[in-house]
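In: sequence and predicted model, in that order:
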Amino acid sequence: MSRTLRMPHTLVLMFIMMIVALVLTWVLPAGSFETVTNESGREVVQPGTFSLIEDADTLAPWHLFTAVPRAMADVQGIIFFVLLIGGSLAVIRQTGAIDAFMGSVIRRFGNSAFWLISLGVFLFAAASATLGMAEEYIPLAAILISLCVAMRMDTVAAIGIMVVGYCVGYGAAILNPFTLFIAQDIAELQPGSGIAYRAIIFWPFLAIGIHHVWAYARKVQRDPEASLVYGIESAQPPEQTELPAMTGRRKAVLAATALALAVLVYGIVGHGWYLVELGAMFIALAVAVALIDRMSFDDLAKTFSLGASELAGTAILIGFAKSIALILEDGQVLHTIVHAMASPLIGLPAEISAVGMLGIQSVMNIFVSSGSGQAYLTMPLMAPIGDLVGITRQVSVLAYQFGDGFMNMIVPTNPVLMGILGLAGIPYDRWFRFVFPLILKLLAAAAVAMVVAVQIGYT
């Protein structure tokens, strides 16, 4: 019997990396950089000041376990924020407004393949770039597949609309609370800052994604045998799935959600809102949506609790990922690692160093598919490296969001991707052949965006 190599659960990988971090504190020399407070009041490392620490304490194995509750206490604000967003989004989903909106748009433009692909990719990308949505798209897979097949496309094109949109949105991350806000918090940046540049580069990335899906769809329309899933029974369309109709209540729910997003942007940009205010806004949105939908308070409480519980795993991953950095900090080897990673980049032009950071983040996403978890794992290293090589911390965050977002559409450790492919019956190797050229195009565009960001002093 043949056995396939299975990637361990992300939490298992995190714990393994915690063990590796503990071992590194035993084998690497302890060291530190000198730090100073810059004009923004933030502590940054000083290039050329790295020195070894002779009398550093040795961590005991028990430290592996005590680090977890300490780390979760350190990031409690982010953890509670994630849970509140999960609860609020669950209440919105429960009304059927999101499914009804997506379905009405798809049905309206369903007679034009180009507009179906363009509008579909845009809607998925926009929702992911602002609300951080991903798993919520899975119920739409069936109707997308049915529409695309009816228009002489295939399941790969249908899933491409969804996955390419969601990953482009995560890559641009205009206001993604699950990735961008967390990474900026770790980098000691105002959450949501730098929105203008991200809003601009969103459109070129979106155009690249739309073109890739449309070019493939046209090829299948001309020759059905050119389909990557031609002859694969599991990848043929399921029975038509009906989505809820767009009612007056659901329109009001969507209007309330759009208003909340506008208030969010206003609060962040104009009044420096942070996790407390943003969390409060999502609670208020959940209550408003429940009132609009005439949901009972018991149902609101149950739905909100269920939505929060669905993100409990993400919250735990955040804590475990923070534990890795905490162990390295306690063992006083974090700066040693930063020094080793930064050394090959120091002396190079800042633009090349920035592209090198993009490469590091892209590789890391293979092992840590959780965007928030990856932020806590890599940003404590990437932000100081940026300080050392003359790159602003906003550019360091940009490298993180590109590597996390774009690689999500190809790494087999992404549970959302594998779940969607499983529902559509698309073998991973066929999906890889479809999306790998797109990954190369997006990463090339991301490298250009990184260079431009360095040159304009993106902050």
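Out: Good, I have the coordinates. Residues are numbered from 1 along each chain as shown.
In: CA atoms for contacts and neighbours, from now on please.
Out: Fine.
In: what's the neighbour count on E242?
Out: Around E242 there are 12 other residues, counting by other Cα atoms under 10 Å.
In: and the closest residue to it other than its chain neighbours, what helix or strand is that in?
Out: Nearest non-adjacent residue to E242, counting by Cα to Cα, 6 or more residues apart in numbering: I143, 7.3 Å away. Element membership of I143, judged by DSSP states H and E, is helix 141-150.
In: which positions within that helix qualify as buried?
Out: Residues A141, A142, I143, L144, I145, S146, L147, C148, V149 are the ones in helix 141-150 that count as buried (16 or more other Cα atoms under 10 Å).
In: got the contact list for the second one?
Out: Put plainly, it is A142. Listed by Cα atoms under 8 Å, 6 or more residues apart in numbering, the contact partners of A142 are P237, P238, E239, Q240, T241, A424.
In: now, of those, which are buried?
Out: Buried residues within the contacts of A142, counting neighbours by 16+ other Cα under 10 Å: P237, A424.
In: turn the contacts of A142 into CSV, including distance to A217 and secondary structure.
Out: Shown next, in CSV, are the contacts of A142 (distance: Cα to Cα, whole Å; DSSP: H, G, I helix; E, B strand; the rest coil):
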residue, distance to A217, secondary structure
P237, 15, coil
P238, 19, coil
E239, 21, coil
Q240, 20, coil
T241, 22, coil
A424, 16, helix
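In: which of the contacts of A142 sits closest to A325?
Out: A424 (38.0 Å; Cα to Cα).
In: and the gap between that closest one and M409?
Out: Noted for A424: a distance of 15 Å to M409, by Cα to Cα, to the nearest Å.
In: same deal with F320?
Out: 24 Å.
In: sticking with V36, tell me its helix or strand.
Out: strand 35-37.
In: contacts only, for S372.
Out: Contact analysis of S372 by Cα under 8 Å, 6+ apart lists F178, T179, I182, A183, T314, L317, I318.
In: neighbour-wise, which one of those leads?
Out: A183 (31 neighbours).
In: SS state for that residue?
Out: For A183, the assignment made with DSSP: H, G, I helix; E, B strand; the rest coil gives helix.
In: how about the nearest residue to it, chain neighbours excluded?
Out: A375 (5.2 Å).
In: and L328, by the same measure?
Out: Per Cα to Cα, 6+ apart, closest to L328 is L334, 5.0 Å.
In: please name the residues that touch the one you found.
Out: G31, S32, A325, L328, L381.
In: putting a second one here so we can go through both:
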Amino acid sequence: MFMVLRHTGIIEIVVDKLARKFSGRSFLLIPILITVFATVATLIGTPELSLVYIPVIMPLMIALGYDSIVAAAIALCGTVIGFAAGVLNPINTGLAQKVSGLPVFSGLGFRLIIFIVVVSAAIAYILRYAKKVKDDDTRSLVYEDDQEKRKMYRDQGEVEEKHMTTRQKYAAITTLIFFGILVYGVIGRGWFMIEMSGLFIFMGIVVGLIAGLNTKEISEGFNQGFRDVLVGAIIVGIARAVAVVMEDGHIMDTIVYSLGSAVNELPPVLGAGGMYFIQLIINFFIPSGSGQALVTMPIMAPLSDLIGVTRQTAVLAFQLGDGFAHILYPTSGYFMAALTIAGVPYQKWLRFFLPLFVIFALISIVSLVIAQMIQWS
């Protein structure tokens, strides 16, 4: 759908106008976008929306002098922070608390503090890398990979400001209306991948026709978009197969029980940290917040009672252990698809993200220790 929008010329014009508007204060965009994406994810629990965000912000970030990793990091880190902190996230927090016998969304205040701390850490880290790239783009981890994008969005040598035709203006307004419908559907009607995909197909056709594309051009746009995400789609299937084998073969039950028994030997403060690392390990095999909650929390909740860890802390250990690893492990299907869309090789993403993941892990452990010390319940 976004490839069809590119064929209409709308994206290039919007990018040109935003690039001119923020050319002198482009650093403002990074914290604003991260905060917005994190807030949406912490309310509705859909880190997969990064697949939607990346094509939108990628041209803008390149035009402003950054690289593909900055664009991917804004979308992936922003959404996963909101998902992991789970202030009002029904997919991990709500379900895990319900399974654990806790009031749904109880303990909101402490999770909100964690959300603010983690968002601040991510903004500082991404801004530091972004400044380095803007000062000297040869220091970008994806300098060679971004050559074509730089030619397309930055190195055109065009100084004349772009303007929309009347048809493009109507198409742009229609696009905004469709995005309003998307937000309403996700938040108010419980839409997910199937409904979103149907809306995007319809949106691509309608907006393309309004902008003046013929049916052949619209079809070619869709085909080009499909080619760009085909590798990611294959990786999603392979990644999901690992989880299916582990779950349907009942291998996961044995692993969870064995790891839970090991935590039983630890004192309460260390036990909370132990639960975090267990959830971190299990997330490799079950890259699904709801799936991991249903597999682990029926064991971890009563185990927390035995070792003196509050159930609220056990749920937090699940959230933090499950959440941030979604953009670390290659078994996370949406994450690998997002990297494919962004054009960022996995090994280069690891070089960028691993230090930030360590920061997230340290914040998680400190948060769990504090939660246990204050007997958060």
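Out: Perfect, I can see it now. Please read all numbers here as calculations on a predicted model, not as lab measurements.
In: quick TM-score on the pair, please.
Out: After superposition, the two chains reach a TM-score (TM-score structural alignment, normalised by the length of structure 2) of 0.69; 301 aligned residues with a Cα RMSD of 3.8 Å.
In: from the buried residues of helix 141-150 of structure 1, which two are the most distant?
Out: Once Cα to Cα is applied, the buried residues of helix 141-150 of structure 1 give A141 and V149 as the farthest pair, at 12.2 Å.
In: which positions within whichever helix or strand I13 of structure 2 is part of qualify as buried?
Out: For I13 of structure 2, the host element (DSSP H and E) is helix 10-21. Neighbour counts using 16+ other Cα under 10 Å place I10, I11, E12, I13, V14, V15, D16, K17, A19 of helix 10-21 of structure 2 among the buried residues.
In: for structure 1, what spans make up the strands?
Out: Under the criterion DSSP state E, structure 1 contains strands at 31-32, 35-37, 43-45, 51-52.
In: mean neighbour count, these: which tops it?
Out: Mean neighbours per residue, mean count of other Cα atoms under 10 Å, is largest over the strands of structure 1 for strand 31-32, with a mean of 20.
In: what range in structure 2 does that strand sit on?
Out: Per TM-score structural alignment, strand 31-32 of structure 1 has no counterpart in structure 2.
In: can you name every helix or strand that that strand contacts?
Out: If you count contacts as 3 or more Cα pairs under 8 Å, 6 or more residues apart in numbering; DSSP states H and E, strand 31-32 of structure 1 packs onto strand 51-52, helix 334-342.
In: out of those, deepest packed?
Out: Taking mean count of other Cα under 10 Å, helix 334-342 is the most buried of these, at a mean of 20.
In: distance between it and the chain's centre?
Out: Chain-centre distance of helix 334-342 of structure 1: 25 Å, with Cα atoms, centre = their mean, to the nearest Å.
In: ditto for stretch 175-193 of structure 2
Out: Stretch 175-193 of structure 2 sits 18 Å away from the centroid of its parent chain (Cα atoms, centre = their mean).
In: how many other residues sit next to the residue nearest to V256 of structure 2 when sequence neighbours are not counted?
Out: Leaving aside its chain neighbours, V256 of structure 2 sits nearest to T296 (6.6 Å; criterion: Cα to Cα, 6+ apart). Neighbour count for T296 of structure 2, taken as other Cα under 10 Å: 22.
In: tell me the counterpart of T296 of structure 2 in structure 1.
Out: In structure 1, T296 of structure 2 lands on T378 (TM-score structural alignment).
In: please apply the same query to R139 of structure 2.
Out: Using TM-score structural alignment, R139 of structure 2 pairs with A226 in structure 1.
In: and if you look at H7 of structure 2?
Out: By TM-score structural alignment, H7 of structure 2 lines up with nothing at all.
In: G208 of structure 2 versus H7 of structure 2, what's the distance?
Out: Applying Cα to Cα, the value for H7 of structure 2 to G208 of structure 2 is 8 Å.
In: of those two, who's got more company?
Out: G208 (26 against 18).
In: the more buried one -> structure 1?
Out: Checking TM-score structural alignment: G208 of structure 2 goes with nothing.
In: Y346 of structure 2 -> structure 1?
Out: Taking TM-score structural alignment, the alignment pairs Y346 of structure 2 with Y428 from structure 1.
In: just to revisit the earlier point, next, format the helices and strands packed on strand 31-32 of structure 1 as a markdown table and append distance to L64 of structure 1.
Out: Converted to a markdown table, these look like this (distance: least, Cα to Cα, whole Å):
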| stretch | distance to L64 of structure 1 |
| --- | --- |
| strand 51-52 | 24 |
| helix 334-342 | 16 |
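In: looking at these, which is closest to F101 of structure 1?
Out: Using Cα to Cα, those put helix 334-342 closest to F101 of structure 1, at 46.5 Å.
In: with structure 2 superposed, average distance for the closest one?
Out: Compared with structure 2 after fitting, helix 334-342 of structure 1 has a mean deviation of 6.1 Å; criterion: mean Cα distance after the TM-score superposition for structure 1.
In: got a list of what the nearest residue to G279 of structure 1 once chain neighbours are set aside touches?
Out: In space, and not counting its chain neighbours, G279 of structure 1 is closest to F81: 5.6 Å by Cα to Cα, 6+ apart. By Cα under 8 Å, 6+ apart, the residues touching F81 of structure 1 are L275, V276, L278, G279.
In: ok, so of the residues you listed, who is nearest A342 of structure 1?
Out: Closest approach to A342 of structure 1 among these (Cα to Cα): L275, at 31.3 Å.
In: appreciated, that's everything.
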